[in-house]
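Q: Any chance you can model this:
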Amino acid sequence: MAEAAVGFVVQKLGDLIVQESIILYGVRDEVEWLERELRRMQCFLKDADSKKNKTDDERIKNWVTEMRDLAFEAEDIIDTFMYLKLRRQHKPGCVGFIKGYMFIPVELIHRHKIHVDVRRIEAEIQKLSESRTRYGIANIDETNGTTSQSRSQDMIPILPQLNDEIDIVGFDNEKKKIVQELVDINDTNQTVISIVGMGGLGKTTLAKSIYNDHEVKRSFDIFAWVIISQEYTILEILKRISSEVSATPSADTIRDLSVAISKKLKEGKYLIVLDDIWKEDVWNELLKAFPDVKNGSRVIITTRFLNVAKIANRTAQPHELRFLNKKESWELFLRKVFPRQDIETCCPIYLVDYAHQLIQKCSGLPLALVVLGGLVSTKPQTQDAWQKVVESMKGQFAKCGERCLEILALSYNDLPYYLKSCYLYFGCFREHKNISAQTLIRLWSAEGFLPTKTSKTVEEIGLDWLEELTQRCLIQVTDWKCDGSAKYCRIHDLLRDLCIEEAKENKYLQIYKNDSVDHVTMSNATAARRLITFNEIEILNFSNSKLRGLFFDGHHIDPLTFQVMNRQFGGFKLLRVLSLRNLSTSKFPSEIKSLIHLRYLELRAFGLMEVPSWISHLRNLQTFIIGTTKQLENISDSLWRIDSLRHVDLCISSTYPPNMENIVLKNLQTLKGVNAGSWIGNTLPKLTNLRKLCINDVTIDHADALSSSLQKLGQLTSLNIEGALIPSYNVICSATGFPQLLSLTVVGFYELEEWTIEENAMPCLKYLLLFRCPKLKMIPEGLKNVPLDQLELTLMSAEFKTRIKENTGEDWYKIQHVPNISII
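A: Presented below is the predicted three-dimensional model:
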C-alpha cells in the first residue's frame, strides 16, 4: 500500500507539473509581451514628462495619468510573475523536489490571475489608444497651451523692479564684497562675477541692489540688464542687449548684433547683468559680444547652477547665497507685513507668536517670506485672522503661496527625466536631516533608478547625479569626502514639500505621521509605491501588494508591537527597500524571508543576536546593514552566498569571525564590521572589487595573511583596521600598495612600535587617523611624501606628541605639508 500511495502521489505531481507547464509557458509569453509593452509605455511617459508643462489641457493630463497607472500595474504583474518563479526554484534532493511542488495548485491560481491581468492591461491600452481620437486629445507635442515658463514669467513682477526700493536683508556683507569687486580700479581685466543659489534665495534682488548702488553707478559708463531664463535663443538675447546699450546693428543676425554690441561696449566701461542663466553654453555663445579692453568692465550673472558659474569664470569663487537666520527672517517678514513701519514696534504683542510660526515655516527662504508677508499684509490684524493663516500653513506651502512654490518647482520641472525619480526620494527623509550620500545612492540602486550597463559603477553614476542636483542648487552638500565628492547633503524644507506633493500626485510615496500634518487615508496608503512612517506603526495593518519601499524611523518599538508588525511583512511581496530603525527584538523579523525582491535591507534593533540561515532567500539583496547594541552571536554562512551583495555593514561585529571559506563575492564593494579570521588569507584576496574594508580584532596571527591579501585589493579607497598587530610586519606600507586608498584608520594597535612607509606607497591618501597606538615612537619617514589633507592623532604617547610639535619637533618636517592636523 505504501508503494501504491507513493505512486499515486508521484502521478498527481506529474499531472500538476504538466498542467503547470502548459500555463507557465503561456503566461511566460504573455509576461514577455507585457515587458516589451512596458518599455514602450516608459518611453512614452519619459517623452510626456518633458512636454507635460506645455499644456493646460486637463484631458491630456488625465490621459497621461491613466497611462502612468497602467505602467505601474504592468510593472506589478511582471514583478509578481518573477516572485512566483523565484519562489518555485527547486531545492536539491527528492525532499526539495516534493516541497517545490507542494503548492502547485495555489500557484496555478496565481498564474491564472496573471493571465487575466495581462489580458485586462492589453484591453485598457487599446481603450486608451482609442480614446485619444474619440475625445479629440491631441498629441502632447501638438498642444499650444500655456507653458510653465510663461506662467513663471508672469510671476516675475512680485520681485522688486529696478527702480523700486529694494529690501536687502541678510545680504549686506555679500553686497559689499561684490561692490568692491566691481569698482576695484586695480583690476582692469574684464571680470565675470557670479551670484548662485536656488530659486527664491534672492539672487536677483541682490543683483538689482548692486546694479542700482550709487558707487556702482558712478563707476561705469554703459549698463545693461537682461533676463535669460530657461527658454532662450541667442538671437533674442543679443537683441535685448543691443536695445539696452543702444547699439545699432546693420541687420538682426547673430553676427551683426554681436559686432554692433562689441563696438558699442568698447566706447566705455560697461556693466552687464545676465539674470537667471540656466544653461552652460549661454556664456560661451555670448562671450564674443563682450570685449575686454582692459578698462575694468564687469559682467554679473545670476544662476541656480554652480557649473554655469564655473564656466563663466574658472578662477573666481562664485558668491553662493545662504538662507536667512531667524533675526533676518523676522525683519524681512515684518517689512512686508508692516511696510514703512518701525520693525521693533510694528508687530502687536498678541500677534508675535503667530508671526513666529509663519516665519518658521519659511525656513529662511527670502522669497517665501516675501510672498507670505504680502499675503498676511492683506489680512486684518486680529488673532482670529492670523490664526487662520497659521492653520492653512499646516498644509503645503502652495495653499497660501502657489506663486512661491511654482518658482521653486521650475528647477524640479527642468530636471532630466532620469533625475526626477532620484530627486523625489528626498521626500523619504525627515526634515532638516543630513542625508548620507552613500545611503541615498544605494537606495537609488535598489530601486533600479541607476543604469547598470555602463563603463562606470552604479555608485559612480549615483555620485554624478548627486553632483548634478547640487549644481542645480536643488540640494545642499553639507560635508565632503576625501576625494571631494558629497558625503552628506540636505534638502530645504520647502523643496522637500515640493517633492512630497509631486510624489503624492504620482503615487510615488506617502508619509504617515500621527498628527494632522501628513496623515494619509488608508486608501491613499494602499496605492503608494513607498510608505514612510515616522511615529506610529499601526499603518502597517493593511496589505499593500504594490509597495516597493517601506521606511520606519520613529520612536522605540516595543516587542508586542514588533510581533504585530512582523506579521504584516508577508503582504509586501514586491518590496525592494526595507529600512527599520529602533526595533526592540533579539530575533530577526522572520517574515522578511518571503521578500524575494528585496535589494536593500537596513535593520537597527536593540538586542539583535544573530543573522539567520534563511537570509540567503533574499537572493537579490545588494545592501545589508545591521545595527545592534550587542555583538552578534552568529552570522549565518548563508549570507556570504548571496551573489548580488554589494555592501555589507554589520556596524557592531559578531562574537566570532565569519565563515567565508570558498566564497567569491565578485560584486562586493563594502565590507564593514567583520572580525579577523582565516578568511583573510583564503577569501579576502578574491574580493578584488572591494572599495571599503573595516576589520576588527586583528592580531599577530593574521599579520602575514593580511599583509599579503591587502596588496591584491587595488580598488580599495578606505581601510579601517582595529586590533593589536605587533610591529614586525609591514602591513600597509609597501611601495606598490594601495594605489587608490583615500582614507586609512588604524585603531588600538597597542604593541605597534615602528611603522615604515616606503616611497610611492599610498599615493592618493588624503585622510589618516591613528587612534590609541601608545607605543608608536614616531611618524614614519615616508609620510612626508603622502599627500594628506587631514591627519588625526588621538590618545598617542607624550613622546610621540613632542616629536611632532609644530616647528620645533623632530618629526615636524614629516607632516608640515598637511593643512589640517588634529591632536587629541
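Q: C-alpha only now, for contacts and for neighbours.
A: Will do.
Q: ends of stretch 534-553, how far apart?
A: This stretch, stretch 534-553, spans 5 Å end to end (Cα to Cα, to the nearest Å).
Q: chain center to it: distance?
A: Relative to its parent chain, stretch 534-553 has a centroid offset of 22 Å by Cα atoms, centre = their mean, to the nearest Å.
Q: what does it rub up against?
A: Identification of contacts with stretch 534-553 by Cα atoms under 8 Å, 6 or more residues apart in numbering yields 76, 428, 447, 512-514, 522, 526-533, 554-555, 561, 565, 568, 571-582.
Q: Next, the structure of the following sequence, for comparison with the previous one:
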Amino acid sequence: MWDVKVWNEIKLLFPDDGNGSRIILTSRISDVALYASSNSPPYNMRFLNNDESWNLLKEQVFQDEHCPTELEGVGIEIAQSCRGLPLAILLVGGLLAKVQRAQNHWRNVAENIQSIISTHNDQCLEILSLSYNHLPQHLKTCFLYMGVFPEDYQIPVSKLVRLRAAEGFLKPCGDESLDDVGEKYLKDLIDRGIVLVSQRKLSGKIRTCSIHDLVRDLCVREAQKEKFIRTIKSDDDLSSEGAFGHRCLCLHSSILQDDASFCRDSIICIREHSDGRLKEIYDAMRSSTLIRSLIFTGTYRKPLNIFLRFGLLRVLDALSVTFFWFPIEVLELVYLRYLALTFDGELPGLVSNLQNLEILIVHQVFWRPPSYLPSEIWRMPRLRHLEFKEVFLPDYPGTLYYGKNTFCLENLQTLLGIRDFRVTEDVYKNIPNVKKLEIVYDKNSNTMGWSLYCLDNLVHLHQLDSLKCHFLDDRTQKPDLPDLTFPSELKELSLLGWEIPSKYMTTVGSLHNLEILKLRFCSLQDDEWELSEGEFSRLKVLVLERMNIVRWRAETDHFPSLEQLIIKHCRELEEIPSSFGDIPTLQIIKVVGSSRSCEISAMQILEDQQSLGNDGLQGKAHSLSLTLCSFAASPADRRSPPLALSGNRRSPLALAAPIEELSIFLK
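A: Predicted coordinates for the structure are as follows:
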C-alpha cells in the first residue's frame, strides 16, 4: 500500500466485529505503516542475517531434500554474498537449482556472484522499481544522484547533502537550512527502505549511508535512462552517440594514467603526449555542453591534462586527483558552487571570481607548512562551507580592498582546519553564523602569548554549536589551556592536547546545552576529577582518551542525561564510579586499552545491574576471554535481537586474558 487514502477507503470494508480477526498490511513507506497501525508499532522488515540467508537459499535449491555436506561451505559463502536481500537470494537460488550439484559448479557461481546477479536481475529490478516509481519527483532526483558513488561505497551524508545542494536539488521551506532539507530527504529515502544507514555519529545523526547492490543497479539504470549520470571507466565504449550528453559525469581514476609531461595549464599538450584512449575522452568531454557535475572517483592519481572548461558546471569534485598547481581554467567556471581539490599550494586571489561558490574543500597530499588563504576570500559572500587540512585565515582587510568593498561572510556555517585562528572583533563580526569551527594550534603558537589570538571572543559566535580546539605537539608537557569563554549554544566540544585547569572543567560543566564532550590527549592539573552539583546536566556523550585521571568522583545526578561513556587508553584510571550504573539514560559503556581495574569496574556495573533485574543490559566484547560470548552491534542500528550475557557467566574477576576492548550496552 502506497497511500494512507487507500487505507482509509479499504478499512471501511473490515468492521471490527470482535471476533479476533487480524489484517496484515504491507507497505514500503513508513508513514503509511505508522498511520495504519496507530494502536501498536509496525513491524519493520530487515535484511536477513547469515543463517537466515543460508536457510532461504537451501529451501529454494533443495526444497525438502538435504544439502550435501561438500556444498555447505560454498553455499554459505554464496548466501552471504547476497547481503541479506531475499530477492537476490531467490534469484541465485533459482540459478543453482538448475546447475549440476557439484562443488566446482557452485564455486564458479560464488566467484562470479555479482556478475550473475547483474545479468539475471531484470525481475528483481522490476520489483524494486515499484519503490522508485512511487517516489515524488524531488526524491527521485536525490536518489539518482547516489549513482555517482562507486559500488559498496560508504557515502558520507555531509558530502551527499552538499552535492545535492550545489546542484539545486534541495528546496527549503521557510526557515529551513539546506542541510536540514538534505537530511530530511535522506530520512524519507531511508524510511522507504531504499537507502541503508551504515554508521552513526556519537550524536545519533547518520554519518554514512549506502545502498544495496541491486538497488544501485536500479539507480544506475534509471540514471542512464534519464541521461542523468554517466560513469566512465578505462574500458567503456565512448563511440555511442551522446556518450557525454548527461547532466553528471563521473570519471574513474583508472583512466587517469598518462605519461605526458605536466604543464601549468592542465589542457595543454593533450593531443601531442596522450595516448589514443585519453585523447578520445578529451575530445568527447570538450564537445559536451550539458555537464553540471564533474566528479572523479577512485584512489589518488597524479595531475592529468583533462578538460575542465564546462561553462555551466556547478560541481567539481576532484579530491581523488592530485594537482601540482592550481588548475587556472577553474577560475572561468562562474556558475561553480562546489569545488573540492587536492593540491599542495596556495589558492590564487582570483578565486574570488567564483562569486557563486558555496563549498570550498582543499586537501593536501604531501606534508608541507600550512598555506595562506588569499585576502580575497572575504569577498565571497555566498560561501557556506570551508574545509582544509591546515590553513591560515587572513586578517579581515577592512572596508575597502583594492578600491572594492569587502563583504561579510554571513552565510558561512562551517570553518574547518584553521591554523592559529585569531578571533578578532573584525573576524567574529563578519562570520556571525558559523555553527561548526575547528581550530589547530602548533607547538610555537603561544610564543607571543595567548592574548594574540583573542580566544575570549569565541563567546561572541552566538550560533556556534560545535567547537574543536586542538593543540598538536609531541612534547610530554602540554600547554595550559588559554582563557576560553564558550558560547551558550555550544552542543559539542572537543579538546585535544591541552593542560586543563580544574576551573575550566567547571566552566565546561556549566554549559547547559552541551551534549557531547571529547577530551583527547589532555591532562588535568590534578589527577583527581571531582564534579560539582549541577554540572553536565544535558551531556549525552563523554569521551576520555589518554587522560591522566587516576581517581574519578561522580554521582548519578552529575550526568543525568548521559547515554554513552567511552574511555580509551586511560591507563591510570582506577575505576569507573559505580553510580554510572544507576543513570537511567545510559546505553553504552565502552572501555578500550585502559587499566585492568577500570575494565573490571565496567563489568561489575554490568553484573550489579543485572542482579537488580535490569534485563535490558547488553554487552559486547572484542579480543576477550572465551568465557564471554559475542554481542550484537550498537542499539542504534541493531537489525536483529542481541545476544544477552549467558546466565552462567563467570565473574569478571576470574577473567584470565587481558581485555583489549570492552563495550557494555544498556538497552
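Q: before we move on, back to that, where helices are concerned, which of the contacts of stretch 534-553 of structure 1 count?
A: Members of these lying in helices (criterion: DSSP state H): Asp76, Glu447, Met522, Thr526, Ala527, Thr561, Met565, Gln568.
Q: What are the boundaries of the helices in the stretch 301-450 of structure 2?
A: For the stretch 301-450 of structure 2, the helices defined by DSSP state H, counting those that start in this stretch cover 425-430.
Q: again, but for the stretch 1-150 of structure 2
A: 4-10, 30-36, 50-62, 69-81, 86-96, 103-111, 113-119, 122-133, 137-145.
Q: Show me just the buried residues among the ones in helices among the contacts of stretch 534-553 of structure 1.
A: The neighbour count (16 or more other Cα atoms under 10 Å) marks Asp76, Glu447, Thr526, Ala527, Met565, Gln568 as buried among those.
Q: Identify the residue of structure 2 aligned to the second one.
A: Read it as Glu447 of structure 1. Aligned against structure 2 by TM-score structural alignment, Glu447 of structure 1 finds its counterpart in Glu167.
Q: possible to save the ones in helices among the contacts of stretch 534-553 of structure 1 as a markdown table with distance to Ile228 of structure 1?
A: Below are those laid out as a markdown table (distance: Cα to Cα, whole Å):
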| residue | distance to Ile228 of structure 1 |
| --- | --- |
| Asp76 | 44 |
| Glu447 | 37 |
| Met522 | 46 |
| Thr526 | 44 |
| Ala527 | 41 |
| Thr561 | 56 |
| Met565 | 54 |
| Gln568 | 53 |
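Q: What residues sit buried inside stretch 463-470 of structure 1?
A: Neighbour-count burial for stretch 463-470 of structure 1, with 16+ other Cα under 10 Å as criterion, is recorded at Leu463, Trp465, Leu466, Glu467, Glu468, Leu469, Thr470.
Q: For Glu181 of structure 1, state which of those is nearest.
A: When these are ranked by distance to Glu181 of structure 1 (Cα to Cα), Thr470 comes first, at 26.1 Å.
Q: re earlier: single out the most deeply packed of the helices of the stretch 1-150 of structure 2.
A: helix 86-96 (a mean of 20; mean count of other Cα atoms under 10 Å).
Q: which residues touch it?
A: 47-48, 53, 56-58, 60-61, 79, 82, 106, 116-117, 120-121, 124, 214.
Q: Recalculate using a threshold of 10 Å.
A: 47-48, 52-54, 56-62, 75, 78-83, 105-106, 109-110, 113, 116-118, 120-125, 127-128, 213-214 (Cα atoms under 10 Å, 6 or more residues apart in numbering).
Q: Go through the buried ones among the ones in helices among the contacts of stretch 534-553 of structure 1 and name the one nearest Lys775 of structure 1.
A: Glu447 (48.3 Å).
Q: how many other residues sit next to the closest residue in space to that closest one that isn't next to it in sequence?
A: Sequence neighbours aside, Arg576 is the residue nearest to Glu447 of structure 1 in space, at 6.5 Å (criterion: Cα to Cα, 6 or more residues apart in numbering). For Arg576 of structure 1, the count of nearby residues is 24 (other Cα atoms under 10 Å).
Q: try Asn19 of structure 2
A: What Asn19 of structure 2 shows, counting by other Cα under 10 Å, is a neighbour count of 6.
Q: again with Asp64 of structure 2
A: A total of 9 residues lie near Asp64 of structure 2 under the criterion other Cα under 10 Å.
Q: who touches the counterpart of it in structure 1 in this structure?
A: Matched across to structure 1, Asp64 of structure 2 falls on Arg340, judged by TM-score structural alignment. Shown in contact with Arg340 of structure 1 (Cα under 10 Å, 6+ apart): Leu334, Cys346.
Q: same question, Leu218 of structure 2
A: Asn121, Asp122, Cys124, Leu125, Glu126, Leu128, Ser129, Tyr132, Leu144, Gly147, His212.
Q: Identify the residue of structure 1 aligned to it.
A: So, by TM-score structural alignment, Leu218 of structure 2 is matched to Leu498.
Q: ditto for Glu183 of structure 2
A: Looks like Glu183 of structure 2 aligns to Leu463 there (TM-score structural alignment).
Q: which secondary structure element contains that match?
A: Assessed by DSSP states H and E, Leu463 of structure 1 sits inside helix 458-471.
Q: so Ile418 of structure 2 sits right up against Ile439, yeah?
A: Yes: taking contacts as Cα atoms under 10 Å, Ile418 of structure 2 lies within contact range of Ile439: 5.0 Å.
Q: The two: who's more crowded?
A: Ranked by neighbour count (other Cα under 10 Å), Ile418 of structure 2 and Ile439 place Ile418 first, with 24 against 19.
Q: Next one: the more buried one from Ile359 of structure 2, what distance?
A: Ile418 of structure 2 is 16 Å from Ile359 of structure 2, by Cα to Cα.
Q: ok, now which ones touch the residue nearest the centre of structure 2?
A: What sits nearest the mean C-alpha location of structure 2, by Cα atoms, centre = their mean, is Arg207, with 2.7 Å. By Cα under 10 Å, 6+ apart, Arg207 of structure 2 lies in contact with Gln154, Ile155, Pro156, Val157, Ser158, Lys159, Val197, Ser198, Gln199, Arg200, Lys201.
Q: Alignment lookup: it to structure 1.
A: So, by TM-score structural alignment, Arg207 of structure 2 is matched to Lys487.
Q: What of Leu339 of structure 2?
A: So, by TM-score structural alignment, Leu339 of structure 2 is matched to Leu601.
Q: No further queries at this time; thank you.
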